[in-house]
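1. can't give you the sequence, but here's the structure:
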């Protein structure tokens, strides 16, 4: 059995999506594969995870009690087993005790990029286990679940959490000025689960901010010009900077940028979306001077 799920980025609505704001999300051209082989046996699971073709984690486990026989990383193994248990609760027939399973996964991007190594794996695991990816995600993590929805999408979409689930609505986000949009790796991987937990501890509901961010999500997707798009990016940054009590990226690290830049997902690391108003061949020098070497164009990265 072969499975494939896409990576993701959250263009707008970071953090406040957890409180019910409408966000703009995009699936990526890069994702994660999973291959599962089954043979009659004594109920063992052999798991092997690769990143860009290079092995980084293995696990041998007994299916019956989710007992670890051996592993290369006990912390990763415990997280994975937690997800397997969640899938088993949703589908008790998952992981037969008379079958040996051999699972091989491979990421098409580096884990530290924040493109969804966990969410693409959860989406693959949901398909293999015959469970609902959103329900599995909600049992396994404290995130909004937009990322496992993105894993199965082929175009951008609006995402909104509701009391009993979510709403996902396709969005037309393929701007004519997309050759001026870049996705830049800031080089500081953030733990999204920790960021989520920290924000959820805040009791405030942010009703005015949710309304404004929800409106900006649609304005960003529908912006007719780069100038409008940059204005909406800046408005989004102002709101979220106040919510998080954190300086925005432009004032903090990119004051000399002739354009706008906003974080995607957890503030402080991972990727940012940047507009560029200079000659395209000058961007590598500009970013190199910031200590940045990894970046993508819109068409290279976004499935739209």
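-> On my side now, so go ahead. This is a predicted model, so every value here is computed, not measured.
2. From now on I want contacts and neighbour counts done on CA atoms only, so please keep to that.
-> Fine.
3. So which residue is dead centre in the protein?
-> residue 116 (3.8 Å; C-alpha atoms, centre = their mean).
4. Now the closest residue to residue 60 other than its chain neighbours: which helix or strand?
-> Leaving aside its sequence neighbours, residue 60 sits nearest to residue 46 (C-alpha to C-alpha, 6 or more residues apart in numbering; 4.7 Å). Here residue 46, judged by DSSP states H and E, is contained in strand 44-51.
5. What of residue 134?
-> For residue 134, the element it lies in under DSSP H and E is helix 133-140.
6. what does that helix contact?
-> With contacts defined as C-alpha atoms under 8 Å, 6 or more residues apart in numbering, helix 133-140 is touched by 82-83, 86-87, 90, 119, 122-123, 126-127, 143-145, 148-149.
7. Sort out for me which of those are in helices.
-> 82-83, 86-87, 90, 119, 122-123, 126-127, 148-149 (DSSP state H).
8. now the longest helix along the chain: how far from the chain's centre is it?
-> For the chain, the helix with the greatest residue count under DSSP H is helix 226-244. Centroid separation for helix 226-244 versus its chain: 21 Å, with C-alpha atoms, centre = their mean, to the nearest Å.
9. list the helices and strands that helix packs on?
-> Applying 3 or more C-alpha pairs under 8 Å, 6 or more residues apart in numbering; DSSP states H and E, we find helix 226-244 packed against helix 207-222, strand 261-263.
10. could you redo those as TSV and give each row distance to residue 294?
-> Listed next are those as TSV, based on distance: least, C-alpha to C-alpha, whole Å:
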stretch	distance to residue 294
helix 207-222	24
strand 261-263	15
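11. And here is the other one:
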């Protein structure tokens, strides 16, 4: 019997990195995501095939039930397969019936966005697997990749959200009515560089300082951004956020690094230095970014649910 699951992609508007330490973030589920299709298989094996959004196959392999149970990796060159084995091993711990009660599976994943965009290839997969096996997606994330879990919340929600971790590191998710009049002035620009979340988080922890005093400042900015309907105030708040994070990370802002002459506001989203940035502009900025060598510019209305 065929089963199909779907999860939304994600972008993080505020509190990048700081969300790991309890700051409140605005997170934006995207119109792009990933499908997971399950069919019966055989030979105590999972036959896995992953498609990119252009229908090309970016991963294909067979994974035995035994290798999942024993967490047997396939060698250092098989990075993607080993990551899948890790995820499925943890899923099996949370629900052993999925291997005990099956002869095998044929699994197909299909992205609706280019996988290098950084919109959540891993988080959408984890949430889809959790839906399939009826397990807690946050627990599966923590046991495999780690992270704050905001991406799982985006996978599960069809509106912008406020997201934070409580004192016990449990997720607190609140639906957010975020649809200001100026969304026509917001554009997402792809930087042509896939940033590793794991390495970015490690760098953050190596450099963080004065975190306890910074969290209330980030929370105040998040609250103000969620409430404003004024484009100028929105831009001012984003600039203030960039300056605070630049101080913590000891890194240049994306505008200082790449776009010093841009006549508008630029805000990093998620891991600094990669994936997408948010551009706030009174006029359509496509020509500017294309001239700079960044041809992927997506209006807010085409990106965000």
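-> Arrived safely, thanks for sending. Everything numeric in this text was worked out from a predicted model, so none of it was measured.
12. what's the most buried one of the helices and strands packed on helix 226-244 of structure 1?
-> Ranked by mean neighbour count under mean count of other C-alpha atoms under 10 Å, those are led by strand 261-263, which reaches a mean of 25.
13. Can you say which helix or strand has residue 61 of structure 1 in it?
-> strand 54-62.
14. Quick check: that strand compared with structure 2, mean distance?
-> Taking mean C-alpha distance after the TM-score superposition for structure 1, the mean distance separating strand 54-62 of structure 1 from the aligned residues in structure 2 is 0.9 Å.
15. Where does that strand end up in structure 2?
-> Under TM-score structural alignment, strand 54-62 of structure 1 corresponds to residues 56-64 of structure 2.
16. now what about the matching stretch, what contacts it?
-> Contacts for stretch 56-64 of structure 2 (C-alpha under 8 Å, 6+ apart): 44-52, 80-81, 85.
17. cutoff 6 Å now
-> When contacts are defined by C-alpha atoms under 6 Å, 6 or more residues apart in numbering, stretch 56-64 of structure 2 is touched by residues 45-51.
18. Out of the residues you listed, flag the one nearest to residue 197 of structure 2.
-> Comparing those against residue 197 of structure 2 with C-alpha to C-alpha picks out residue 50 as the nearest, at 21.1 Å.
19. picking up where we left off before, my read: the residue nearest to residue 60 of structure 1 touches residue 104, true?
-> No. Contact criterion C-alpha atoms under 6 Å: residue 46 of structure 1 and residue 104 do not qualify, at 8.5 Å.
20. sorry, back to before: what's the closest of the contacts of helix 133-140 of structure 1 to residue 27 of structure 1?
-> Using C-alpha to C-alpha, the contacts of helix 133-140 of structure 1 come closest to residue 27 of structure 1 at residue 149, 8.8 Å.
21. Would you mind saying which of the helices and strands packed on helix 226-244 of structure 1 lies nearest residue 291 of structure 1?
-> Using C-alpha to C-alpha, the nearest of these to residue 291 of structure 1 is strand 261-263, at 16.0 Å.
22. Remind me what the closest one packs against, helices and strands.
-> If you count contacts as 3 or more C-alpha pairs under 6 Å, 6 or more residues apart in numbering; DSSP states H and E, strand 261-263 of structure 1 packs onto strand 271-275.
23. The strand it packs on vs structure 2, mean deviation?
-> Mean for strand 271-275 of structure 1 is 0.4 Å (mean C-alpha distance after the TM-score superposition for structure 1).
24. contact partners of that strand?
-> Taking C-alpha under 6 Å, 6+ apart as the rule, strand 271-275 of structure 1 contacts 180-186, 259-264.
25. got these as JSON lines, with distance to residue 96 of structure 1 columns?
-> Output for the contacts of strand 271-275 of structure 1, formatted as JSON lines (distance: C-alpha to C-alpha, whole Å):
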{"residue": "180", "distance to residue 96 of structure 1": "51"}
{"residue": "181", "distance to residue 96 of structure 1": "48"}
{"residue": "182", "distance to residue 96 of structure 1": "46"}
{"residue": "183", "distance to residue 96 of structure 1": "43"}
{"residue": "184", "distance to residue 96 of structure 1": "44"}
{"residue": "185", "distance to residue 96 of structure 1": "41"}
{"residue": "186", "distance to residue 96 of structure 1": "43"}
{"residue": "259", "distance to residue 96 of structure 1": "55"}
{"residue": "260", "distance to residue 96 of structure 1": "52"}
{"residue": "261", "distance to residue 96 of structure 1": "49"}
{"residue": "262", "distance to residue 96 of structure 1": "46"}
{"residue": "263", "distance to residue 96 of structure 1": "43"}
{"residue": "264", "distance to residue 96 of structure 1": "40"}
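26. farthest-separated two in these?
-> Applying C-alpha to C-alpha across the contacts of strand 271-275 of structure 1, the maximum distance is between 180 and 186, 18.3 Å.
27. Quick check: the two most widely separated of the contacts of helix 133-140 of structure 1?
-> That would be 82 and 149, which, of the contacts of helix 133-140 of structure 1, are the farthest apart (C-alpha to C-alpha) at 20.3 Å.
28. neighbour-wise, which of these two wins?
-> The neighbour count for residue 82 of structure 1 versus residue 149, taken as other C-alpha atoms under 10 Å, is higher for residue 149 (24 against 16).
29. corresponding residue for the more buried one in structure 2?
-> With TM-score structural alignment as the criterion, residue 149 of structure 1 pairs with residue 153.
30. Also residue 233 of structure 1?
-> By TM-score structural alignment, residue 233 of structure 1 lines up with residue 238.
31. To which residue of structure 2 is residue 254 of structure 1 aligned?
-> In structure 2, residue 254 of structure 1 lands on residue 259 (TM-score structural alignment).
32. Can you report how many residues neighbour that match?
-> 16.
33. Next: the one 5 residues further on.
-> Taking other C-alpha under 10 Å as the criterion, the count of residues near residue 264 of structure 2 is 15.
34. and if you look at residue 256 of structure 1?
-> With other C-alpha under 10 Å as criterion, residue 256 of structure 1 counts 9.
35. Now do the SS call for it.
-> coil (DSSP: H, G, I helix; E, B strand; the rest coil).
36. one step back: and which of the ones in helices among the contacts of helix 133-140 of structure 1 is nearest to residue 245 of structure 1?
-> Looking across these and measuring by C-alpha to C-alpha, the closest to residue 245 of structure 1 is residue 119, at 27.8 Å.
37. Could you find the closest non-adjacent residue to the closest one?
-> residue 148 (5.2 Å).
38. ditto for residue 126 of structure 1
-> Nearest to residue 126 of structure 1 is residue 133, by C-alpha to C-alpha, 6+ apart, at 5.1 Å.
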